[in-house]
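>>> Mind folding the following:
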Amino acid sequence: MSLFKKLLPALAALAVFIAAPAMAAEITDVTGRRIELELPAKRVLLGEARQIHVAAALRGEHVFDTIVGWRDDLIKKDPDSYAAYRERFPAIADLPLFGYIPSGDFSLEAAIALKPDVLTLNLEAQQAVEESGFIEKAAAAGIAVVFLDFRVDPAKNSVKSVEILGALFGAKERAKEFIAWRGAQIALVTDRLAAAGAIKRPKVFIERSPGITGETACCRTFGPANFGEMVEKAGGHNIGSDVTTTNFVDLNPEQLVVADPEHVIVTGSNWAAESDINQFVNVGRGAEPAAARERLAALMQRPGFTTLKAVKEGRVHAVWHQFYGAPYEFVPIQQFAKWFHPELFADIDPDRTFREFHETFLPIAYRPGYFVSLRQGGE
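Presented below is the predicted three-dimensional model:
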């Protein structure tokens, strides 16, 4: 191999991070709004800090070079990821924090003082932002507002949102690589299912964040988007899609008993900063499997659950909740496929996939803990 060929990967990686001169450009966000601004942006304010899961994949070691502030959600809702990034980039402890605009906790005055070029917001904030006149006020201060979406309709908007972040961070080629890698990992499952033909799809109930608050005892689930879509792509049948076309729906225990799913999956995370009852399943980066399994077993003692086929036969699982807000869904799709069709996907290793993703794209080290099952192996 020639010296030039040996140097090609290093030169390509270096090219990703060479700052390109900012040029006036127009981008279209996920709402269809056309926004004029200079690209790449020199100063970025993340209206949701969990967008760092994408930004870091695009900018690697340079991810915080142009971020001047972010929302406080990563610290509150995903503290294990925050700790990983703070360990790698200690200076982020000093990044200004902002609240959520629809809750009235966002200070536009404080944002203006940071002189950002652009503020990225989630699609679910659109109505509150538009009704309050926030976009016009921000524009008057020279701040462009751009909407992204990895949650409301990820099938439609995830790729577009990655492309937008690629433009904002001057990492368009890296965004293409990310999109292609993600698509290939999903295709490992969907292509094999398509080739398998008329395969039996087990009924699946996936419960949204049980045990985080006493206000919701049971049983909030997902419709046909987001985790509901992941279940379907993995070869399962999401029972929530039978009763709603919206993002979420609350089933009562009687409906759950009648549906009698063959698999139960709950979403969990480290919600210690937000939970009022601390009964959630803590799965995520570096989570302790034994403790998570204990919490998961306790949740299955709620009314209605003990009679379910899935619980009786041990097909009960937990998945990291934060997968629902980042285009990392290739990991749960692979894991769900192994749970639903263990023989067909015996060679697929979601843990290895996510580790490889970290090593290829992210500036932080991988630590397992994103899934747990009541029965070892999960089948």
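
>>> C-alpha only now, for contacts and for neighbours.
Will do.

>>> so what's the residue nearest the centre of the chain up against?
Central residue of the chain (C-alpha atoms, centre = their mean): residue 326, 2.4 Å from the mean position. Applying C-alpha atoms under 8 Å, 6 or more residues apart in numbering, we find residue 326 in contact with 50-51, 53-54, 150-151.

>>> Now do it against residue 14, distance only.
26 Å (C-alpha to C-alpha, to the nearest Å).

>>> Next one: the residue nearest to the centre of the chain from residue 52, what distance?
Separation of residue 326 from residue 52 (C-alpha to C-alpha): 9 Å.

>>> Over to residue 175?
Counting by C-alpha to C-alpha - residue 175 and residue 52 are separated by 14 Å.

>>> With residue 286 instead?
18 Å.

>>> So which of these two has more stuff around it?
Counted by other C-alpha atoms under 10 Å, residue 286 and residue 52 do not tie: residue 52 has more neighbours, with 21 against 15.

>>> From the chain's centroid, how far away is the helix or strand harbouring that one?
Counting by DSSP states H and E, the element that carries residue 52 is helix 52-59. Averaging C-alpha positions (C-alpha atoms, centre = their mean, to the nearest Å) puts helix 52-59 12 Å from its chain's average.

>>> Whichever helix or strand comes after that helix vs helix 52-59, what angle?
Where DSSP H and E defines the elements, the next helix or strand beyond helix 52-59 is strand 67-71. Between strand 67-71 and helix 52-59, the angle comes out at 160 degrees (axes from the mean of the first three to the mean of the last three C-alpha atoms, to 10 degrees).

>>> Please work out which residues outside strand 67-71 touch it.
Contacts of strand 67-71 (C-alpha under 8 Å, 6+ apart): 43-49, 95-100, 114, 116.

>>> Now show me the structure for the sequence below, then we'll compare the two:
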Amino acid sequence: MNSMKTKALAGSLFSLLLLTLLALPATASDSAAESDILLSVLGNANEDGAIDMKDVEYTESIILGSGNRTQFADATGDNSIDMLDVTKIELIKLGKAKELTLVDGVGRQVNVALPVENIIPTDYRTTETLLALGTGDMIVGVDRAFHERMSEFGLTELPEVAMHGQSVDYEMVLTLKPDIVLLPLWQAENADEIAKNLPDTSVVVMGLASQKSIDSDLTTMGFVLGKEAEVNELLSWMQGYEVLVEERTKDLKAEDMPAFYYEYMSGGEEKWWVITPDDPSAGQVAEGTGGLNIATGLAGTSVEVDPEWVIEKNPDFMFADLMKGFDSGPGKTKEDMENLLGKVLSGRPGFEKVNAVKNNHVYLVDRDIIGGPRWVIGHIFFTKCMHPELFEDIDPAEIHKEYLKKFHNLEVAGTWAYPLPE
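Here you go, the predicted model:
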């Protein structure tokens, strides 16, 4: 009789649990945060920006059939959603998990042992982004381009293990024993091959230098590295200026938007390359700035065009992309940039007829304020050049100083954009 009562009580408790779980949201999107920022870690069952009790509850609802399966609900990565996933999520939530699985910037599932102590970014712009999170003591190796182009950020004593995400020195990396090696997006096709040569190392592809992906990838890496607070501070800073531009340009009509020509790698080869809106970094930075890109509709991210095509389009503004990073930036004066502007405009017969040149609306933009967290500085610069009347109180150079001081404790003299719009 006591046995029957016990079974009845257990059945009642299970029914109560079932009814409770059936009341949970039927889809993850209902319980997810409104933000488009995604934490790409297995265990983020409801696909919001955290791993917490809501993910435990949502995973239980999937098990009982009331919730829809989501990409990140399989916390153990075994292609099955069961109570083992619930346990794993609880361990992650409590900070007791010994390993987690992230989905990197190109969809690869990568296991990462916890806690992460040593990391190697193989691209200099990724290194800058990580330094903005206060990870200087975790970085044990850098790429040669970081020493050449960003020496102002320090780490001069660290060994060079790659060159701009390429030519990875496997022997050196294995000697340094990093927990994670970070590759930029353009090395995605080589990621699996690099991983084969680096056993016991998590090789992760992340777009920490790309405007299109930086918010979500920062959120994911911040979680993995235990730098959530630092990520939130950086994201808040970036989004504040992004919203500022959006608010001040939202009422512009098409007839108020000048046409612009954004040239890729100006001052380099004797070719004319145009950056399209499809470019996930520079092209996206120039979007939403109150202008119309003459390259809209062209296939590709950077496309070689005929000079006659640009002249025929007759853009009102020209932005010259300074990709190489040696002729602008730290230590460069306005005089240096004036000379560089003359060089960029030389050897362009017929270009003097273009509105951008006739009206002195040709601007130089260093890639350092286009990639990584500094993308918002370039974003504001583009907008102020084309609509100075909307940004009379905003100085991109001062915002740049603010970033360097706030996130790197640096004061660096130099010129990253020229001329500054009045």
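
>>> Now the TM-score, please.
With the length set by TM-score structural alignment, normalised by the length of structure 1, the two chains reach a TM-score of 0.79; 325 aligned residues with a C-alpha RMSD of 2.3 Å.

>>> ok but residue 145 of structure 2 is inside a helix, no?
Yes. Residue 145 of structure 2: assigned to a helix according to DSSP: H, G, I helix; E, B strand; the rest coil.

>>> Looking for the alignment partner of it in structure 1.
Mapped onto structure 1 by TM-score structural alignment, residue 145 of structure 2 lines up with residue 73.

>>> Equivalent analysis for residue 343 of structure 2, please.
Using TM-score structural alignment, residue 343 of structure 2 sits opposite residue 298 in structure 1.

>>> what's the mean gap between the helix ranked longest in structure 1 and the aligned bit of structure 2?
Criterion DSSP state H: the longest helix present in structure 1 is helix 172-196. Average distance, helix 172-196 of structure 1 versus aligned residues of structure 2 after superposition (mean C-alpha distance after the TM-score superposition for structure 1): 1.2 Å.

>>> Over in structure 2, tell me which residue corresponds to the residue nearest to the centre of structure 1.
Checking with TM-score structural alignment, residue 326 of structure 1 has residue 372 as its match.

>>> Surely residue 153 of structure 1 touches residue 224?
No. Using C-alpha atoms under 8 Å, residue 153 of structure 1 makes no contact with residue 224, being 9.6 Å away.

>>> Tell me which residues touch the match of residue 145 of structure 2, please.
Contacts for residue 73 of structure 1 were tallied using C-alpha under 8 Å, 6+ apart; they are 48-50, 99.

>>> so where do the helices sit in the stretch 301-422 of structure 2?
307-313, 334-345, 355-358, 375-386, 396-408 (DSSP state H, counting those that start in this stretch).

>>> Quick check: which element contains whichever residue in structure 1 pairs up with residue 111 of structure 2?
In structure 1, the residue matched to residue 111 of structure 2 (TM-score structural alignment) is residue 36. Secondary structure from DSSP H and E places residue 36 of structure 1 in strand 34-39.

>>> same for that strand, what does it pack against?
strand 23-28, strand 144-148 (3 or more C-alpha pairs under 8 Å, 6 or more residues apart in numbering; DSSP states H and E).

>>> go with 7 Å
Under the contact definition 3 or more C-alpha pairs under 7 Å, 6 or more residues apart in numbering; DSSP states H and E, strand 34-39 of structure 1 sits against strand 23-28.

>>> Return the distance of the helix or strand just after the strand holding residue 36 of structure 1 from the chain's centre.
Per DSSP H and E, the first helix or strand lying C-terminal to strand 34-39 of structure 1 is strand 44-46. Its chain's C-alpha centre and that of strand 44-46 of structure 1 lie 18 Å apart, by C-alpha atoms, centre = their mean.

>>> how far away is residue 259 of structure 2 from residue 153 of structure 2?
For residue 259 of structure 2, the distance to residue 153 of structure 2 equals 36 Å [C-alpha to C-alpha].

>>> hang on, the match of residue 111 of structure 2 packs against residue 28?
No. If you go by C-alpha atoms under 7 Å, residue 36 of structure 1 and residue 28 don't touch, sitting 8.9 Å apart.

>>> Neighbour count: these two, which is higher?
residue 28 (15 against 12).

>>> any idea how far residue 40 of structure 1 is from that one?
Distance from residue 28 of structure 1 to residue 40 of structure 1, by C-alpha to C-alpha: 15 Å.

>>> next one: residue 266 of structure 1
39 Å.

>>> again, but for residue 188 of structure 1
34 Å.

>>> who's more crowded, the two?
The residue with more neighbours, out of residue 188 of structure 1 and residue 40, is residue 40; 24 against 15, by other C-alpha under 10 Å.

>>> so the longest helix of structure 1 versus helix 350-361, what angle?
Using the same axes, to 10 degrees: helix 172-196 of structure 1 against helix 350-361 is 160 degrees.

>>> Name the residues that touch helix 172-196 of structure 1?
16, 58, 159, 162-163, 166, 233-235, 330, 333-334 (C-alpha atoms under 7 Å, 6 or more residues apart in numbering).

>>> Taking the residues you listed, tell me the two that lie furthest apart.
16 and 235 (36.7 Å; C-alpha to C-alpha).

>>> out of these two, which sits in the busier spot?
Using other C-alpha under 10 Å as the criterion, residue 16 of structure 1 and residue 235 rank with residue 235 on top: 25 against 18.
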